[in-house]
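**Student:** Okay, predicted coordinates and the sequence, questions at the end:
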Amino acid sequence: MKEIEDTSGRASADPEVVIITSPRETSCNDSNGECSDELLTGDPVEFRAYLRNSGDADLDNMQYSVGVYIDENGNRGQLASDGLGNDLSWNNYNAVCVTSPSCQNPVLAAGDYLDASGTLLKNFDGTVIEWTPSTGSYFIVVEVTSNVLGDPGNNEQSISVKVRDYYDVAVDLTWMSQGSPVSGSIEGNDGNPKDYQLSVSLDSGIPGMTIRDASVRVDYSDGSSTSFTVGVSNTVNVQETVGDSSSIQTGTRLVIGGNNNWVGVANGSITPPTTGQYSVTATLTQFVLYGAHGDSVCGASSNPTAVKYCEKTLTSSDWEDEYPGSNVATIDGSIETFHDLSLVQFQVWIGLDSEDPEVYGSIGIDITSTLSPGEYELYAEVGHVSSNSASLYNWSVDFTIADSSGNQVDLITANSCDSKVDEPNTQIGTATVKTPDAEMLVYACATVNLGEGDFSIEADANLLGQWDEQSLELNDRIGDMSFTNNRYEFDVSLTNFAPQILSLDINTETIVADTSRSSFIASASVFDVEGDSITYQWTDVNGVDLEGCEGEQQCEINIDESMTPTFRFNLYVEDSNGGYDTDYAEVSVLNMDWANSTEGFLADDLSVSYSMVYRSTGLSAQYLNSTAQTDISLPGYDGEYSSVAGFVMTPAGSFDTSDILEQSMTVQFKTELEVTSMWLNIGTQWLLLNDGTPNEVDADFSSYTYEWSQGSSMPAPASNFYLFNKVLTVASAPEANISGFKADATIAGGISIDWAVNGTMLSDERVVVSICESDANCSEPDESRYDDTRTSILYAGQNTVHGNTYYVTASICDGDLCSNEATATVVADKEVAGVTATDLTITESGETWVLNWNASSVDSDIASWLVCYLKASFTASEMNDLIGTSACVSADNESLVINKYSTVGTYDVHFSVVPVDVVGNTASSASMDSVEYTRSTDNTNPGDGEQTTDTEASSGVPTWTWGVIGIIVVVAFVAGAFILSRGDDGEDEGKDWDY
């Protein structure tokens, strides 16, 4: 499905790659493996593509690039590289620009194609981008870029191509005179044999390829023949197993091709007859190719995984010569003048006289790529090769086109080419005073229009007779004496590029049935490479033609509510060659409905009109008279109000808010009611819909209108709407306000919040405390409310994160109206700074221990120290259990005097010293040092301080554990004394507030 584009508001350029037309994408038949439009190794490739500005504003900045990527099992891999390791990518940053004299185009107008049609892609310096491919599978990617964003989805196109190896063995013959070649035919008989030279050359896309011992049969017109084996003598490998140097066998062979481009040459002669004509014809019969030809030719290797190379003799039955037409050559002679014209060039062109023409085929080179249907120019060159260059001839070229069944489709005779020369050359030969326009090489062209299919295109050079410039007469009894060089034929395949629907555009964003916006115009942008005429067919989802759109590029489509929520339409386009493209688009359709009250049904002459724009159908509602409201309070307003009219609305069914675009209600009432406001009442909730001066309907009636915001739900069933005639008095904020407000961090991340109230709070007023984490304007603050009996709270540390900032506000509110807002900022503190006690010393002084230590660093967070000691070593976790008991003593600075135990015994006393921060957070540490304690006389309660007892020894429980257990009991008792409470009148239960 094409993405619908709304063109009503867009005004920007959009660079687009529409299609790559050259090279053609390679397509292969899975059943037989045959491929069409393969590229040939070493045969230069140029790139053509259609690039356009598909936006609706001029484009003055566009670049394009071409990249050749490796095909990795059907996926685009890395950039391919050439033989020197350079990436196969080209960039033209001067394609469209105005910033440099090197810019190739200053602007590309909206809708225009670069270069008006298909572009021959060039480098930034204007040179044509050319790729000399090597064997393999590739992706060719053409991409456009610009500082104008446009639609990124149309910036790139890619095609897949395959490149295969090829070679062509060409045979050539020429007459020789005194060791020099003679062009064309020869004449006369001096009684001596006529010399000729035979040559065999190799053209290959495979680097370094050679053939060996090329054999050529030479046939003479008298029926005799001879043969030659040609090449340049060299010692070469004739057999080997790759990787095994001992297996190499060598021999002397006649070599053709290779890196030195060796040509095989042989010389011969023929004795002419006493009268008439004679000829020499050379035909390639066989040659030897060295390579891995398999076990059947080379024999099996002793190593089954090794590759074996050997020689194989190839003939016309099994060689893979790309252009077999060059395997034969003929030269002619005559005792008298040998009259002969030769077709020296034949090509198929597009844009013969343009700056960047496309050229297909040549004499000896077939047309292997698929062509597109359309107009072509057939181009031929005819050469004068008679034995007497002074002979003048009239000439022509017949261009014959036949279909795949051999039926002649067209025949065009031409002897001029306006695209090549300004004036036609009626005669061919050496120019004279009387015939100054004669030329030895003349040109013929013909324009043809080829449809889709397979065709043969043939060019025949005709010698129409000898021109006598003295009598100005044509002797048509003189004809061409050799037809072997007059004719050439191409077999071509033409496949249509189907048209492409580039986009479907509509002229509006929203389609609303039953309104003035209930129709839209859809228009198609269609591209066709061949420029064929396009027919259009617009249908609905059922395939029924849309009325009034037959054959048109755009279609006006009328919408009704039956098409909600989506209307889908189809487009079929077809070109004159039968190529087609299809697509469809979907338009969101909205419906506008009304649900009005029945005239005269509601009391007080009320009438209601409720309308909705939505993605559905079936809107209706029931209206009933409402019960009057007397002396009620309205939110946000002071005083009491009584309704003067009202009604109850119950919609029949409901629609999801995502399907509702608009909804509104207009209530009409008698002007004499002096209505000042309209309200919606659902349960205990009241919503002001409109107030102030109503709209005048006529002399007797006025109205209020309310429009719900998008995303609002429909009125609930039994919604009450009321009209009031008393002027609304806006409620004011509480007069009491907050003073003395502060918030401080406390131990374990808590926040202590305190305030005072100036003035007297009314019974409905509350102190509202809000706390936001990290963002002072958070959308969901932690909020609580208190009456005038509360002036402080503790926000529990379990709600905070150490180091985070908390924004605290307090104000006195009545509903949504609040007095001044007091603010404070607090950073939660749950951790002590990373300071430790170092260099701890413990000395005895009478009945005390004197402890001294140093702080590892100075930090303002440290307010005091805590020393804990026990008759056994303890861990940091166990120290936490000691804090708050008599086993821990506070110190204001880095020294402390502790009274010794008074119990009998000898044991080690272990000490730990930790810092305490400014809010009371205490660090913990395992015992750090110890001293030995000994006392022989018990001067306290019996057993106090004993490290072990018989019972303890028997139980196997360490003494210090009993001390900790006792401490835990104490802590539990103390903790149980705390009472947690918050709020007033049971409000906000479940909040994490500690008091």
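**Tutor:** Alright, I've got the coordinates. Bear in mind the structure is a predicted one, so any value in this text is a computation, not a measurement.

**Student:** CA atoms for contacts and neighbours, from now on please.
**Tutor:** Noted.

**Student:** residues near the residue lying closest to Pro193 once chain neighbours are set aside, how many?
**Tutor:** Distance criterion Cα to Cα, 6 or more residues apart in numbering; nearest residue to Pro193, sequence neighbours excluded, is Thr271 at 4.2 Å. Applying other Cα atoms under 10 Å, we find 14 residues neighbouring Thr271.

**Student:** Hmm, Tyr196 and Thr271 touching each other?
**Tutor:** No - Thr271 lies out of contact with Tyr196 (Cα atoms under 8 Å); the separation is 11.1 Å.

**Student:** Pretty sure Gln239 sits against Lys312.
**Tutor:** No - Gln239 is beyond contact range of Lys312, at 10.5 Å (criterion: Cα under 8 Å).

**Student:** Could you measure from the residue nearest to Pro193 over to Val182?
**Tutor:** 17 Å (Cα to Cα, to the nearest Å).

**Student:** what's the answer for Ser215, then?
**Tutor:** Distance, Ser215 to Val182, using Cα to Cα: 24 Å.

**Student:** Comparing the two, which shows the higher neighbour count?
**Tutor:** Shown here are Ser215 and Val182; by other Cα under 10 Å, Ser215 has more neighbours (19 against 14).

**Student:** residue contacts, the more buried one?
**Tutor:** Ser227, Phe228, Thr229, Val230, Leu284, Thr285, Gln286, Phe287 (Cα atoms under 8 Å, 6 or more residues apart in numbering).

**Student:** try it against this one:
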Amino acid sequence: MTSGEQPTLLEEMTMNKLTPMILAIIMLASTSLVALDWSELENNSLTEADGRSGPDAEVGDILSPRATTTDSITGEQLHTLKAGDDVHFEAYIENVGDSAITEMGITVTVYLSEGGARGNIALDAAGNELSWTNGDVVCDDSFVCPWSSLGAGALLDSGKYTMSYQGSPVTWTPMTGDYVVVVTTDAVGDADPGNDYSENQVSVVDWTDIIVDLAWDSGKEIEGGSGDKAFTLTVETGGSSSWSARGIQLELAVEGTLLTAVDNDGTDIMGTNVIGDNSSATSGFGTYGSTVTWMHQDDANNTTSGERHVIGFENSSTWNGVVSPDTSGSSGDYSISVQMVSYVIYGQLPECSETVAGNSSSGETEPMTYIHYCEVEMTQDDDAATSEDMIEGKVQTFHDIGVTSLIINQGYTMDGNLVESGPDNPGLTEGPLNPAWSNIQASVRHLGSDIMVTYDWEVSFEIENIISGAVHTEVADMCHDGLGDPYDHHELGESWVAASAFETGEACIMFNFAPGIYDVTATVSMVGGAVGTEDMSARNDDSS
């Protein structure tokens, strides 16, 4: 029908029939909506929610090892693992359900990465699969599980659970390669299995390390008082596989309140010095001799040699010096610091490439690239933390005592609280421990600059059950039931009075370990003493 035309009889009849049909449909829909029971919908929703209620273990993140990522600008891999360095597994695990978890196990598995996906389970050096399951993380037996339950909304081990197996932390010593680390929980009645795991992609790489170490020959952490103070600089190579370092150069800085500073040859070393100029047999670190410095890729007889200082893998070299403090004043400080400047590596390296013209079978000239063997200077290794060190001293007498070791002795036969025999299992420095009476023993030492200045002392032991939060504190200054001969209390140092003071001492206590996870700390402190003889270094006062 065009505009302006009147509808025909057939069209008018069709429209008349559609109108009541549309009204009827609207009325039916309205009636259905009125009759709908909205409470029924609400109940159905609640029923579905109730189906998901209960305990729900969620692996929120793997804290260790961290996932390896790639810098989008430089292409550098970040957070890689070092081949041969032990790795422990830590995870953030939470009960996100609305009721407690009463039984739960945890599994850690390391897979080979195949294009970013999980491949086969990786193997260790002995051919064993890298997969560990601890089924006794949460249960109702306190002699088996460290946690009896994990409440709704609670974090396992304060949000940093370390995977353990048979009472000891699980340790992975990785080889180079790409891996997928997966942490999985298995909680009884878990409401949502979809959040029971987390995975990290990690890459393990080879690494090299130049390790420098400065130490006072006296063994003291900080020197003090008058007289010459000898020191030793040690240089060592480390890494994940065998290699050697050539021509190591270090920068040594000697500063402070000093009269003189010389090396073994009597050369003045006050101020800043470059050590290891490699100009002679005695001016570098390592073994001096002739060695190959360049070799052709395809011709082992085409070589160049030169005189070099070389340190082999995990070998070391030492350098010595002596400083004399200026004691004309009543106080003053001095220091000796060292940092790695450079070293040289030898091998078939990208920097050794050479491109030359060559002939093809077609008679046309085509370039050929060789990767020769050559020397390359490096200014940074793969572990900057070990590339520098410092020792310090004071003109005045330096007062210091410290804890040198902390051990746990087990294997005692007891009569009530009295020791009848033992220990049969002494000198433990880590778990697992047997739930039994044990001896906690700390060794202490005089670390001051003047051994004739003696110090009275005591050790405070703190044993914390990190599951229950219970803390036991006890003080001791002698040790009769520990490792070694019985020790009665004496001051630390040396004295003209026979047997009144000794350089070292022992303190120990007996403690009955119940099943659980513990932090044990021993802290030594001076007792009494004259004004001005207080402990001047807190860095060595405790051990855990």
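**Tutor:** Perfect, I can see it now. Please read these numbers as outputs of a predicted model, since none were measured by experiment.

**Student:** Once they're superposed, tell me the TM-score.
**Tutor:** Once superposed, the chains reach a TM-score of 0.53 (TM-score structural alignment, normalised by the length of structure 2), with 378 aligned residues with a Cα RMSD of 5.3 Å.

**Student:** And the strands in the stretch 51-200 of structure 1?
**Tutor:** Counting by DSSP state E, counting those that start in this stretch, the stretch 51-200 of structure 1 has strands at residues 62-72, 75-79, 89-96, 119-120, 130-131, 136-145, 156-164, 167-177, 180-182, 186-187, 194-204.

**Student:** Tell me which of those strands sits nearest to Trp594 of structure 1.
**Tutor:** strand 156-164 (49.1 Å; Cα to Cα).

**Student:** how far apart are that closest one and its match in structure 2?
**Tutor:** Taking mean Cα distance after the TM-score superposition for structure 1, the mean distance separating strand 156-164 of structure 1 from the aligned residues in structure 2 is 2.7 Å.

**Student:** And that strand, how far out from the chain middle?
**Tutor:** 19 Å (Cα atoms, centre = their mean, to the nearest Å).

**Student:** Packing partners of it?
**Tutor:** Contact here means 3 or more Cα pairs under 8 Å, 6 or more residues apart in numbering; DSSP states H and E; on that basis strand 156-164 of structure 1 packs against strand 15-22, strand 39-40, strand 136-145.

**Student:** The first one: what's the following helix or strand?
**Tutor:** Taking DSSP states H and E as the definition, the helix or strand that follows strand 15-22 of structure 1 towards the C-terminus is strand 27-28.

**Student:** Report the mean deviation for that following strand after fitting onto structure 2.
**Tutor:** Strand 27-28 of structure 1 differs from its equivalent in structure 2 by a mean of 3.9 Å after superposition (mean Cα distance after the TM-score superposition for structure 1).

**Student:** Pull the distance from that strand to the chain's centre.
**Tutor:** 27 Å.

**Student:** who does the following helix or strand past it touch, helix- and strand-wise?
**Tutor:** Per DSSP H and E, the first helix or strand lying C-terminal to strand 27-28 of structure 1 is strand 35-36. If contacts are counted by 3+ Cα pairs under 8 Å, 6+ apart, strand 35-36 of structure 1 sits against strand 27-28.

**Student:** one more time with 10 Å, if that's ok
**Tutor:** Secondary-structure packing of strand 35-36 of structure 1 (3 or more Cα pairs under 10 Å, 6 or more residues apart in numbering; DSSP states H and E): strand 27-28, strand 156-164.

**Student:** Name the residues of the helix or strand where Tyr704 of structure 1 lies that are buried.
**Tutor:** Secondary structure assignment for Tyr704 of structure 1, by DSSP H and E: strand 701-707. Residues of strand 701-707 of structure 1 classed as buried: Phe701, Ser702, Ser703, Tyr704, Thr705 (neighbour count, 16 or more other Cα atoms under 10 Å).

**Student:** counterpart of it in structure 2, which residues?
**Tutor:** Alignment note (TM-score structural alignment): strand 701-707 of structure 1 is unmatched in structure 2.

**Student:** separation between the equivalent of Lys160 of structure 2 over in structure 1 and Ile350 of structure 1?
**Tutor:** Residue pairing (TM-score structural alignment): Lys160 of structure 2 is matched to Gly118 of structure 1. Counting by Cα to Cα, the gap from Gly118 of structure 1 to Ile350 of structure 1 is 11 Å.

**Student:** So between these two, which is more surrounded?
**Tutor:** Gly118 (20 against 17).

**Student:** in terms of contact, does the more buried one touch Ala49 like I think?
**Tutor:** Yes - distance between Gly118 of structure 1 and Ala49: 5.4 Å, which falls inside the contact criterion (Cα atoms under 10 Å).

**Student:** Overlap in contacts, the two.
**Tutor:** Val18, Ile19, Ile20, Thr21, Ser22, Val529 (Cα atoms under 10 Å, 6 or more residues apart in numbering).
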